[in-house]
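[1] Sharing a model prediction with you, sequence too.
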Amino acid sequence: MKDSTAADSWARRTFAPLRDRRFRLYWTGLSVSQLGNAVSAIALTLGIIGATGSAADLGIVLGAAALAELSMTLIGGVWADRLPRQKIMMAADALRAAAQVIVAIELFSGHPDIAHIAVASALAGGALGVYLPAASGIVPATVDREHLQQANALASLARRSAFLLGPVIGTTLVVTVGAGWALLFDALTFAVNLTLLSLLRIPHISRERSTFVSDLIQGWRAVSSRTWLWANLIVYCIWNLMRCFYFVVGPMVIISGHHGEMGWATIVQGGAIGALAGALIGLNVRPRRPLVVSNLANSLGALPLIMIAVGAPVLVIAVSAGLMSLVLGLGSIWSTTLQQHIPSSEISRVFSYDWMVSVALIPLGMAAAGPVAEVIGERLSLLGAGAAILVASLGVLAVRQVRELAPHPETSVREDAVVGGH
């Protein structure tokens, strides 16, 4: 009886956000659209390679989407702090649905025009850059403060589950009915998310009018005035930059060695499982010192780089890749920390700077990892990248504000929203 009561209590606490209709609508739409994203990601790759046989064509399409997303993120942050976030997300989903329909039509033709696909992918990437800052600020408006960590963890769980199932579904669709249908499936999921978002009732917080540039400056001040925030952004920037060696040099070492393509596939799957496990752990973790826990987890990102460098068995590397991806699943801790400590009127701009700084050097890292490995050697480059992750993740704990930041400030995002007329 006690075990049953304890299990019921755990379930009520873990899934409490889903009892709120607002979050339930948001989470259901997110789950559906994330599955579509995961399906279309593999389908687009297979479709372009199958149609043109050119890795360069695929690079053009993916690069166009990434560049557009990056260029629109700061703009999206300003818009999301000015306008109703819900409507911004709906408009972005409409654009993404239209873009996927265009790509599907091109793939159906049998002779896709890469320029057309690149433009459509840039449209989808730009819309994503606008969508993400708005989404970062909408979660606190759908749940009570005490359920914010679980809400972010459930959102992370939806994303990680999608990227575990999506490649299987996407590959099956490509093999059976063609890549175009997989892209249409993604467009349909955007339409579903748009419909569910339209049912949300979230009042908009009005604020004084200001210029676009002044909004950008104020957003940067919100970041730079908080030592714990900008210090962690430096860590994330280094973490993502060094992880490029894992994606570029890691496969070269594994595949060209005795493990082959199946060895790398096993490692990738281990990473996907780890990310899902991190999301599950995040459902019930409420650390007293969230940034201490977060950065200790970040340090695990060094493990697969080091394991590949020292020639560890594939299964050991797969487990270490799972531990590295555990960090991604535990991203709900960071999201919750931002939402608790940043006023609602600034959260989307702060998120956009967070995203920009964190991923800004990834293109450089992807381009430089191979040449660096050729100069100093593959294994030494992997060891150096792993060491950089360890130094950054553990070194930031020397900053007092990082160590001592508590999870529940006197004024949360939700309370600030109420004061502002929410």
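    Sure thing, it's come through. Numbers count the residues shown, from 1 in each chain.

[2] CA only for contacts and neighbour counts going forward, please
    OK.

[3] The helix ranked longest in the chain packs against which elements?
    Counting residues, the longest helix in the chain under DSSP state H turns out to be helix 21-52. If you count contacts as 3 or more C-alpha pairs under 8 Å, 6 or more residues apart in numbering; DSSP states H and E, helix 21-52 packs onto helix 55-82, helix 85-108, helix 148-176, helix 179-198.

[4] Could you single out the most deeply buried of these?
    Among those, ranked by average contacts under mean count of other C-alpha atoms under 10 Å, first place goes to helix 179-198 (a mean of 23).

[5] next helix or strand past that helix?
    helix 212-224 (DSSP states H and E).

[6] What residues of that following helix count as buried?
    215, 216, 218, 219, 220, 222, 223 (16 or more other C-alpha atoms under 10 Å).

[7] so what's the first one closest to, chain neighbours aside?
    In other words, residue 215. Leaving aside its sequence neighbours, residue 215 sits nearest to residue 78 (C-alpha to C-alpha, 6 or more residues apart in numbering; 6.4 Å).

[8] how far away is that neighbour from residue 346?
    Residue 78 sits 9 Å away from residue 346, going by C-alpha to C-alpha, to the nearest Å.

[9] repeat for residue 138
    In terms of C-alpha to C-alpha, residue 138 sits 12 Å off from residue 346.

[10] for residue 289, same thing?
    With the distance defined as C-alpha to C-alpha, residue 289 ends up 23 Å from residue 346.

[11] Same check on residue 307?
    According to C-alpha to C-alpha, residue 307 and residue 346 sit 41 Å apart.

[12] ok, and here's another one to check against it:
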Amino acid sequence: MNDSTSATRSGWLRGPLRPFRFGQYRLLAASVTLSLFGAGGWLIALVWQVIALGGGPGAVSMVSAASAGGMLATALLGGVMADRIPQLRILRAVAVVRTLAVGVVAALAVAGWLEVWHLVLVALAIGLGSGFTYPAYSALLPSILPGRDLMAANGVEGMLRPMIMQAAGPAVASAVIAAWSPGAALAVVCVCEAAGVALLLAMRPVPLRQEHPAGPEHPVRSAVTDLRDGFVYMVRTPWLLATLLFASVLILLIMGPIDVLVPFVIKDRAGGGPGDHAIVMAAFGIGGAVGSLAMASFRMPRRYLTVMNLFWGLGCAPLVFVGFATHVAQIAVAVFVVGICFSAPMVIWGTLLQRRVPPHMLGRVSSLDFFVSLVFMPVSMALAGPVSAAVGSGTTFLAAGLIPAVIAVLAIVLAKMPKDELAHPLDDRGDDEDGSAGTDDEPENEAVHPVEPLPVCT
């Protein structure tokens, strides 16, 4: 690429678009977009395919539980593998398996041979693969982008998830189901997945940033040792441990009320129905997209640990109004703000892991983060109903809105985050202001952004 082309490209690839200067990232982002689109379509097609087979809520729950159980089973192992195997290979393998699995289901559906147990097996296979995807993607990103662009890339991914997976994918799948059949929608999902595989195959090989040393130890014992080392690193790293503990409580407090209790608040207090529930959930998703994209437009805050945790803690406050709202519009505005405040610091969090966790540990630490979400989300949903029945929905939302702020402050103070973030600045104020340092050529893996080892508790 000549200098004029590079200058032209860098002239508009600014803000959250900065990472698109790099061809490797463009291919990866396009693949992720297609995968998210397929995932959103799969969720809708799955439900209606079960219904078409004569199944009810129990059958849908069984299929969904198989997917969630698969993810939970491989989440921690996925982190170990992401630190041992080039992450692009993992993403390719998982994408190929997912494409074949959806293709088989689509073919059986179109032929009229599909049964519910087929869907259970395929959902389990997809869930098992998903446990490997997140840590591999998180560990791959710093290998193809310079450190100053990671926050923008995480913001783009945070924006794509609600817009593509929760809106565009389900919308297209619903239209295909209405026009033809759930089997046709599954075929569309398969085509999207196959296109995503092609994009991953078009990427150049990306080696591990730090090769895993070979040794005589048995592979299983070695994997267990790696996993143990990941837990030890977490426990000995104050900001990481405190944030993960806080995130666990946060998910436990807010996800159940949002997913389980909001529909009843809409029905019983606001007099709304399913359409109003869809509007409220869309507001939450749009808020998340806005928050992610907005945060991607800024540099890493100087007080990144403090800002991130306070954003999460104080951002839950609008849930207080949800428990006492009497109009759908009030609920929608409240969850829109919560969506912004929940997703914006996620951009900081993902970037923080990629820049401060040593490369050889990033997969395992990312998997621990993923595991926390998987474990506490269903627990929160299971507890929301009984707790609301015992103390009332208003009190439940009051606790969900106020307790996170208290825990956020405790996490910041006890982990001495203000001192830590000043000792390890990530604001990149020494980088080129115009963001034009990059070209279309990918950065070298080792020279992109050196990672400082963190001090540990003694």
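    Arrived safely. Just so it is clear, the model here is predicted, and its values are computed rather than measured.

[13] Tell me the buried residues in the longest helix of structure 1?
    Applying 16+ other C-alpha under 10 Å to helix 21-52 of structure 1 flags 22-48, 52 as buried.

[14] Count the neighbours of residue 2 of structure 1 for me.
    Counted with other C-alpha atoms under 10 Å, residues neighbouring residue 2 of structure 1 total 7.

[15] If you could redo that for residue 418 of structure 2, that was the one I meant.
    Residue 418 of structure 2 has 17 nearby residues by other C-alpha under 10 Å.

[16] Quick check: it vs residue 100 of structure 2, distance?
    For residue 418 of structure 2, the distance to residue 100 of structure 2 - C-alpha to C-alpha - is 49 Å.

[17] again, but for residue 417 of structure 2
    Distance from residue 417 of structure 2 to residue 100 of structure 2, by C-alpha to C-alpha: 46 Å.

[18] that older thread, what about residue 289 and residue 346 of structure 1, which has more around it?
    Shown here are residue 289 of structure 1 and residue 346; by other C-alpha under 10 Å, residue 346 has more neighbours (23 against 14).

[19] Return the residue of structure 2 aligned against the more buried one.
    The alignment partner of residue 346 of structure 1 in structure 2, by TM-score structural alignment, is residue 361.

[20] Check residue 36 of structure 1 too.
    So, by TM-score structural alignment, residue 36 of structure 1 is matched to residue 38.

[21] If you drop the residues flanking it in sequence, what lies closest to its match?
    Counting by C-alpha to C-alpha, 6+ apart, residue 38 of structure 2 lies nearest to residue 189, which is 4.7 Å off, once chain neighbours are set aside.

[22] What are the neighbouring residues in contact with that neighbour?
    For residue 189 of structure 2, the contacting residues are 37, 38, 39, 41, 42, 102, by C-alpha atoms under 8 Å, 6 or more residues apart in numbering.

[23] at 7 Å instead, please
    Residues in contact with residue 189 of structure 2 (C-alpha atoms under 7 Å, 6 or more residues apart in numbering) are 38, 41, 42.

[24] from memory the first one sits against residue 192, does it?
    So that's residue 38 of structure 2. Yes. Using C-alpha atoms under 7 Å, residue 38 of structure 2 is in contact with residue 192, at 5.8 Å.

[25] separation between residue 301 of structure 1 and residue 291 of structure 1?
    16 Å.

[26] With neighbour numbers in mind, choose between those two.
    residue 301 (30 against 25).

[27] Now for the residue nearest to the more buried one when sequence neighbours are not counted: which residues touch it?
    Excluding its sequence neighbours, the residue lying closest to residue 301 of structure 1 (C-alpha to C-alpha, 6+ apart) is residue 324, at 4.2 Å. For residue 324 of structure 1, the contact set (C-alpha under 7 Å, 6+ apart) comprises 300, 301, 303.

[28] ok, and the residues you listed in structure 2?
    Checking the contacts of residue 324 of structure 1 against structure 2 (both residues aligned by TM-score structural alignment, their matches' C-alpha atoms under 7 Å), the contacts still present are residue 301.

[29] now, which of the contacts of residue 324 of structure 1 lie within helices?
    Under the assignment DSSP H, the contacts of residue 324 of structure 1 contribute residue 303 to helices.

[30] quick check, nearest of the contacts of residue 324 of structure 1 to residue 169 of structure 1?
    residue 301 (28.4 Å; C-alpha to C-alpha).
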